[in-house]
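**Student:** here are the coordinates; sequence isn't available:
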């Protein structure tokens, strides 16, 4: 299973964060399939790759650690594909999400881990 994680701080209020997350996910060709106050799950839109390569994104919003305009957010990007190549499909989607986040000035990277 390919799995990539990132931790960011969003410099927006907790109330403004969900629409921002949805916008990023939609721009990267993901559809939100579940949303709660502190959790969002999205999946890659089927049809372009085989089922085992479909990527799932979990966004964990640390609402208890949120300050007035700073909210810690953890991203987990994963699929069932074995990461036998450095340039696998999951890693490409991870990079696409990271680029979308980095283009937006409301995010600050804390940590990024690939495994």
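**Tutor:** Great, that's in hand. These numbers were taken from a predicted model, which means no experiment stands behind them.
**Student:** only C-alpha atoms for contact and neighbour calcs from this point on.
**Tutor:** Will do.
**Student:** would you map the helices across the protein?
**Tutor:** With helices called from DSSP state H, the chain shows them at 17-27, 89-103.
**Student:** list the buried residues for the shortest one?
**Tutor:** The reference is to helix 17-27. The neighbour-count check on helix 17-27 (16 or more other CA atoms under 10 Å) flags 17-18, 21-22, 24-25 as buried.
**Student:** distance check, the spatially most central residue of the chain against residue 14.
**Tutor:** What sits nearest the mean C-alpha location of the chain, by CA atoms, centre = their mean, is residue 75, with 4.3 Å. For residue 75, the distance to residue 14 equals 16 Å [CA to CA, to the nearest Å].
**Student:** okay, pairing it with this:
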């Protein structure tokens, strides 16, 4: 099973966060399948890769950071594919999602840590 993680700290108004995350994930060809406000799960839209390569993205939203507008986002990007090559489909999706989060113009990126 391929699995990649990354942690982002962003500055954004809390009331805009859900909408922005949904927008980012959908722009990466992912459908939101679960959303509780503090946790979001999205799955890659079927049709472009085999079922075992379909990527699932989990986002844990931590609003308890010391600053009022800072939010910590913990991403887990995974699929059932064995990561036999460094440039596997899951890693490509990890790069796509990471870049989309880091380059979003609607918030300020404070910190990014790849896992």
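**Tutor:** That came through fine. Please read these numbers as outputs of a predicted model, since none were measured by experiment.
**Student:** quick one on the thing from earlier: turn the helices of the first structure into a markdown table, including distance to residue 57 of the first structure.
**Tutor:** Listed next are these as a markdown table, based on distance: least, CA to CA, whole Å:
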| stretch | distance to residue 57 of the first structure |
| --- | --- |
| helix 17-27 | 9 |
| helix 89-103 | 9 |
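**Student:** and of these, who's closest to residue 6 of the first structure?
**Tutor:** Shortest separation from residue 6 of the first structure across the helices of the first structure is recorded for helix 89-103, at 8.4 Å, computed as CA to CA.
**Student:** what's the closest one in contact with?
**Tutor:** Residues outside helix 89-103 of the first structure that contact it (CA atoms under 8 Å, 6 or more residues apart in numbering) are 2-4, 24-25, 27-28, 53-55, 77-79, 81, 107-108.
**Student:** wait, the residue nearest to the centre of the first structure sits on residue 62?
**Tutor:** No: using CA atoms under 8 Å, residue 75 of the first structure is not in contact with residue 62; the gap is 11.1 Å.
**Student:** can you report how many residues lie near the counterpart of residue 31 of the second structure in the first structure?
**Tutor:** Per TM-score structural alignment, the equivalent position to residue 31 of the second structure in the first structure is residue 31. When neighbours are defined as other CA atoms under 10 Å, residue 31 of the first structure has 18 of them.
**Student:** surely residue 31 of the first structure touches residue 46?
**Tutor:** No: using CA under 8 Å, residue 31 of the first structure is not in contact with residue 46; the gap is 9.8 Å.
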